[in-house]
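1. Kindly generate the corresponding structure for this input.
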Amino acid sequence: MKYLKYTSYLFLFLAIVLLVDAIMRLDHPDGGATLSFMFAAVCVFMFFFRRNMAKRFENRSKGQQ
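-> This is a model prediction of the structure:
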C-alpha cells in the first residue's frame, strides 16, 4: 500500500493544472473559471486529507507490529 503516499501528490498536481486553467479563463467571456477554481480547491483539500490519512494508516500499522 505504498502507493497511497504518492496519490496525494497527484491531487496537488491536478490542483496546479486547474489553477493555471482558471487563470487563463479569466479573460474569456464564456467564463468557466469559477468551476476550475472550485475543483482546484477540492483538489487541495483532498491533498491534505489523503496525506493525513496515509500518516494515520502508517502509524496504526506501526502500532500493531
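2. hey, let's count contacts and neighbours off CA atoms from now on
-> Fine.
3. List the buried residues for the lengthiest helix in the chain?
-> When the chain is parsed with DSSP state H, its longest helix is helix 33-64. In terms of neighbour count (16 or more other Cα atoms under 10 Å), helix 33-64 has its buried residues at 33, 36-37, 39-41, 43-44, 46-47, 50-51, 54.
4. which one among the residues you listed gets closest to D27?
-> For those, the closest approach to D27 (Cα to Cα) belongs to A33, at 9.2 Å.
5. Could you count how many residues lie near the residue lying closest to the closest one once chain neighbours are set aside?
-> Closest residue in space to A33, ignoring its immediate chain neighbours: A22 at 4.4 Å, by Cα to Cα, 6 or more residues apart in numbering. If you count neighbours by other Cα atoms under 10 Å, A22 ends up with 21.
6. compare with the first, here's sequence two:
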Amino acid sequence: MGYLKYTQYVYIAFAVYFIYDGVTKMNEGAESYPLSFVIAGMAIFMFFFRRKFVKKFDDRNKKQ
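-> Model prediction:
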C-alpha cells in the first residue's frame, strides 16, 4: 500500500488548481467563484485527513 503515501499530494494539486480557478473567476466577475474556493477547502481538508489516516495505518502495521 505504498501508493497511499503519494495519493494525498493529489489533493494539494487539486486545491492549488481550484484556488487559481477561483481567483481568475473572481477577477473576471463570474458568480461561481465561491464554489471553487469551497472545493479547494475540501481538498485541503482531505489532504490532512489522508495524512492522518496514512500515519495511523503505518503505526498499526509497525505494532504487528
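7. ok, back up a step: what about the residue nearest to A33 of the first structure, which SS state?
-> Recorded secondary structure, A22 of the first structure: helix (DSSP: H, G, I helix; E, B strand; the rest coil).
8. quick one: contacts for the alignment partner in the second structure of it?
-> Applying TM-score structural alignment, one finds that A22 of the first structure aligns to G22 in the second structure. G22 of the second structure is in contact with 33-37, counting by Cα atoms under 8 Å, 6 or more residues apart in numbering.
9. hmm, 6 Å instead?
-> For G22 of the second structure, the contacting residues are 33, 36-37, by Cα atoms under 6 Å, 6 or more residues apart in numbering.
10. Need the residues you listed in CSV (columns: distance to K63 of the second structure).
-> CSV is the format used below for the contacts of G22 of the second structure (distance: Cα to Cα, whole Å):
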residue, distance to K63 of the second structure
Y33, 46
S36, 41
F37, 40
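11. tell me which of these is nearest to R60 of the second structure?
-> Among these, and counting by Cα to Cα, the member closest to R60 of the second structure is F37, at 34.7 Å.
12. measure the closest one to D58 of the second structure for me?
-> Relative to D58 of the second structure, F37 of the second structure is positioned 32 Å away (Cα to Cα, to the nearest Å).
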